[in-house]
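Trainee: Can you look at this prediction? I've put the sequence above it.
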Amino acid sequence: MNRIRRFLAAGGLLVLLAALAMIAPTARAADRDTLVVGMELAYPPFEMTDTAGKPTGVSVEIATELGRYLGKKVVIQNIAFDGLIPALKTGKIDLIISSMTANEERAKSIDFSEPYLSTGLCLLLKKDSTVKTIRDLDQPDHTVAVKKGTTGHAYAGKQIKRASLLVLDKEAAAVLEVVQGKADAFIYDQMSTYQNWQKNQATTRAILEPFQKESWAVGIRKGNDDLKKKVNAFLKDFRRKGGFERLGDKYLKEQKDAFRKLGYPFYL
């Protein structure tokens, strides 16, 4: 009988532990004093670290201002880009602020705030490339680099049928493939394409007119409607007070000026 009781007690304990494991993410997310924001700190000037290893950049400042608006302490979690949505869904983080494009595929598993930046997919090409449009790129003798988990990766997976697809974990690795002439192009967002072209003008050229327009937004866990309303209210208030314009001037003045000269709109 004692063995049976011990067995039942152990079984009950396992059930209890399993139940606690299931609610643990919710409990972490329910910490009302702290806002845990996930981002990949490898995308300057939006998400990066300073010389002391401290998070900085446009998205970090947005997160900090959001925390101040909500009266919460902000904790930044550095997570690989393709791990951000799983981290949000399991409650390891409360929000994603990581230059993430809001699209239909991602909206199946998470919610998004109102957009706060307009951009689009562009091409960084090797210098001697004759490619003029994204359609020209889809040839059997071409190699297209993309960063894993990005909308460029998603686009290429669906639309690039004949060219070889090179999927890499890091932006810098994809740029290097183009710089060295191993890849014909890198599909990435407009501002980063401009920056990478500026750094490598001797070996690359850029097509900065987006072939797919996109908007960045804050990622929010499904069902967290109260937080979504508060984030949207913050974004509206922050824009009204000139917060986005200030961040644009602080981190992206060169891009803003260059895009205006090139005739491309710049929205932040």
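Mentor: Received, thanks.

Trainee: going forward, measure contacts and count neighbours with C-alpha atoms only.
Mentor: Fine.

Trainee: Helices of the protein, start to end?
Mentor: Under the criterion DSSP state H, the chain contains helices at 2-29, 58-70, 84-89, 104-107, 134-137, 151-159, 171-179, 190-199, 225-240, 243-251, 253-262.

Trainee: Could you export the ones you listed as JSON lines, including mean neighbour count and distance to residue 215?
Mentor: What follows is the helices of the chain, written out as JSON lines (neighbours: other CA atoms under 10 Å; distance: least, CA to CA, whole Å):
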{"stretch": "helix 2-29", "mean neighbour count": "12", "distance to residue 215": "26"}
{"stretch": "helix 58-70", "mean neighbour count": "20", "distance to residue 215": "14"}
{"stretch": "helix 84-89", "mean neighbour count": "20", "distance to residue 215": "17"}
{"stretch": "helix 104-107", "mean neighbour count": "12", "distance to residue 215": "12"}
{"stretch": "helix 134-137", "mean neighbour count": "16", "distance to residue 215": "20"}
{"stretch": "helix 151-159", "mean neighbour count": "17", "distance to residue 215": "11"}
{"stretch": "helix 171-179", "mean neighbour count": "20", "distance to residue 215": "19"}
{"stretch": "helix 190-199", "mean neighbour count": "19", "distance to residue 215": "11"}
{"stretch": "helix 225-240", "mean neighbour count": "16", "distance to residue 215": "14"}
{"stretch": "helix 243-251", "mean neighbour count": "16", "distance to residue 215": "15"}
{"stretch": "helix 253-262", "mean neighbour count": "14", "distance to residue 215": "17"}
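
Trainee: Mind checking those helices for the one nearest to residue 37?
Mentor: Counting by CA to CA, residue 37 lies closest to helix 58-70 out of the helices of the chain; the figure is 7.1 Å.

Trainee: Contacts for the closest one, please.
Mentor: 35, 37, 45-47, 73-74, 76, 97-99, 230-231, 234, 247, 251 (CA atoms under 8 Å, 6 or more residues apart in numbering).

Trainee: Any buried residues in stretch 213-225, and which?
Mentor: 214, 215, 216, 217, 218, 219, 220, 221 (16 or more other CA atoms under 10 Å).

Trainee: what residue lies at the spatial centre of the chain?
Mentor: residue 100 (3.2 Å; CA atoms, centre = their mean).

Trainee: got a list of what that residue touches?
Mentor: 216, 217, 218, 219.

Trainee: Could you check how far it is from residue 151?
Mentor: Residue 100 sits 9 Å away from residue 151, going by CA to CA, to the nearest Å.

Trainee: cool, residue 111 as well?
Mentor: Distance from residue 111 to residue 151, by CA to CA: 17 Å.

Trainee: Against that first model, consider the following:
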Amino acid sequence: MMKKLVLMLAAGLAAFAAQVSARDLRVGSECTYPPFNYKDANGELRGFDIDVAKEVVKRLGADASFVCMPFDSLIPGLVAGKFDLLAASMSITDERKKSIDFSIPYRSSTARFVGPDGSDAKPLTDDGKPNPDGLKGKTIGIERASTYENYMRDNFPEATIQLYDTADNMLLDLTSKRTDLVFAGPIKLANDFLNKDRGKGYKFIGPEIKDVKYFGPGVGIGMRKDDAGLRDELDKAMKAMIDDGTFKTINDKYWSFSVLPASN
């Protein structure tokens, strides 16, 4: 009888272990935003956001599968249950927190303008405040549904905003002289444009903008509001990654500097 009980207990534990290991978490991402989330020449999904998401999900004892969607469809897709998590370089803002929850931030969230070397644009005053007259009559390229769009509309009403579905199309129009400046994250702009041949003759225009009202405390992994338990698991896993050096290993794969927010 005891032997039978032991066997039944072992079978139950094995079944439970199999169930946990088979747990699958679907992760939504844009998949067109290198070096954060993109598909390589072989169609493999890669990038900083993807590496962070995979490591976090692994620490939850789960397997990660990815769902690619346009950036402006990600929050509606998450809320509708098309995936469980959102890892797409999405800044944590009060407006977005009305719809979804976020993990602790794992990347800083700031903004900067880029334009040609000879640009006469002056988006910020000498003391770092928005300077509407400095962009009057200028056309600014911005990725659609981004925090950058909100900042521009509120602070530069006399500038023309041109919206793009992808950062690559935005940068293509800059080099084709169809826009005067682009406005996006400085890590992205430096990595994918200014540090490459196509970025020769262009530069950052004005200093880095750190406005928590628009750009939040950083970038986080998103989840539905009814998943508080999952949020707690994610935060614990993220903190452990940072503490044990795993996050730094992922970070150093892409940059020679830390992208972790100072608060972490």
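Mentor: Now that the structure is in, tell me what you want to look at. These numbers come from a predicted model, not from an experiment.

Trainee: Got a TM-score for the pair?
Mentor: Once superposed, chain against chain, the TM-score is 0.80 (TM-score structural alignment, normalised by the length of the second structure); 227 aligned residues with a CA RMSD of 1.8 Å.

Trainee: before we move on, back to that, which one, of the helices of the first structure, ends up nearest to residue 125 of the first structure?
Mentor: helix 171-179 (6.5 Å).

Trainee: In the second structure, which residue range corresponds to that closest one?
Mentor: In the comparison with the second structure, helix 171-179 of the first structure aligns to the range 167-175 (TM-score structural alignment).

Trainee: That stretch vs the first structure, average distance?
Mentor: Compared with the first structure after the fit, stretch 167-175 of the second structure shows a mean deviation of 1.3 Å (mean CA distance after the TM-score superposition for the first structure).

Trainee: So which elements touch the top strand by length along the second structure?
Mentor: Longest strand in the second structure by number of residues (criterion: DSSP state E): strand 202-209. Under the contact definition 3 or more CA pairs under 8 Å, 6 or more residues apart in numbering; DSSP states H and E, strand 202-209 of the second structure sits against strand 111-116.

Trainee: what range in the first structure matches the strand it packs on?
Mentor: Counting by TM-score structural alignment, strand 111-116 of the second structure pairs with residues 121-126 of the first structure.

Trainee: average offset between the matching stretch and the second structure?
Mentor: Mean for stretch 121-126 of the first structure is 1.1 Å (mean CA distance after the TM-score superposition for the first structure).

Trainee: From the rest of the structure, what touches that stretch?
Mentor: So stretch 121-126 of the first structure is contacted by 131, 134, 152, 175, 178-179, 181, 183-190, 193, 196-197, 203-214 (CA under 8 Å, 6+ apart).

Trainee: Count the residues that sit near the equivalent of residue 98 of the second structure over in the first structure.
Mentor: Using TM-score structural alignment, the partner of residue 98 of the second structure in the first structure is residue 108. A total of 9 residues lie near residue 108 of the first structure under the criterion other CA atoms under 10 Å.

Trainee: ditto for the one 3 residues further on
Mentor: Using other CA under 10 Å as the criterion, residue 111 of the first structure is surrounded by 21 other residues.

Trainee: If you drop the residues flanking it in sequence, what lies closest to it?
Mentor: residue 220 (5.0 Å; CA to CA, 6 or more residues apart in numbering).

Trainee: ditto for residue 151 of the first structure
Mentor: residue 101 (7.2 Å).

Trainee: counterpart of stretch 74-82 of the second structure in the first structure, which residues?
Mentor: Under TM-score structural alignment, the match for stretch 74-82 of the second structure is residues 84-92.

Trainee: How about stretch 222-232 of the second structure?
Mentor: Using TM-score structural alignment, stretch 222-232 of the second structure pairs with 219-229 in the first structure.

Trainee: what distance separates the start and the end of that stretch?
Mentor: 13 Å.

Trainee: For it, what is the distance to the chain centroid?
Mentor: The chain centroid and the centroid of stretch 219-229 of the first structure are separated by 18 Å under CA atoms, centre = their mean, to the nearest Å.

Trainee: Contacts for that stretch next, please.
Mentor: Contacts of stretch 219-229 of the first structure (CA under 8 Å, 6+ apart): 88, 89, 94, 95, 96, 97, 100, 109, 110, 111, 112, 113.

Trainee: Over to stretch 235-243 of the first structure?
Mentor: So stretch 235-243 of the first structure is in contact with 114, 116, 244, 245, going by CA under 8 Å, 6+ apart.

Trainee: so the first one makes contact with residue 217?
Mentor: Which is residue 114 of the first structure. Yes - the criterion here is CA atoms under 8 Å, and residue 114 of the first structure meets it with residue 217 at 6.1 Å.

Trainee: Contacts only, for residue 255 of the first structure.
Mentor: Neighbouring residues of residue 255 of the first structure by CA under 8 Å, 6+ apart: 191, 194.

Trainee: Ok, the one 4 residues further on next?
Mentor: Going by CA under 8 Å, 6+ apart, residue 259 of the first structure touches 265, 266.

Trainee: Could you measure from it over to residue 206 of the first structure?
Mentor: 13 Å.

Trainee: Residue 151 of the second structure maps to what in the first structure?
Mentor: Matched to the first structure by TM-score structural alignment, residue 151 of the second structure sits across from residue 155.

Trainee: swap in residue 209 of the second structure?
Mentor: That one, residue 209 of the second structure, aligns with residue 211 by TM-score structural alignment.

Trainee: Tell me, how many residues neighbour its match?
Mentor: Neighbours around residue 211 of the first structure, by other CA under 10 Å: 15.

Trainee: Same check on residue 120 of the second structure?
Mentor: Per other CA under 10 Å, the neighbour tally for residue 120 of the second structure reads 12.

Trainee: Please name the residues that touch it.
Mentor: So residue 120 of the second structure contacts nothing (CA under 8 Å, 6+ apart).

Trainee: The longest helix seen in the second structure versus helix 48-59: what angle between them?
Mentor: If you go by DSSP H, the second structure has its longest helix at helix 2-21. Orientation of helix 2-21 of the second structure against helix 48-59 (axes from the mean of the first three to the mean of the last three CA atoms, to 10 degrees) gives an angle of 170 degrees.

Trainee: and helix 2-21 of the second structure, how far from the chain's centre?
Mentor: Remark: helix 2-21 of the second structure is offset 41 Å from the chain centroid, using CA atoms, centre = their mean.
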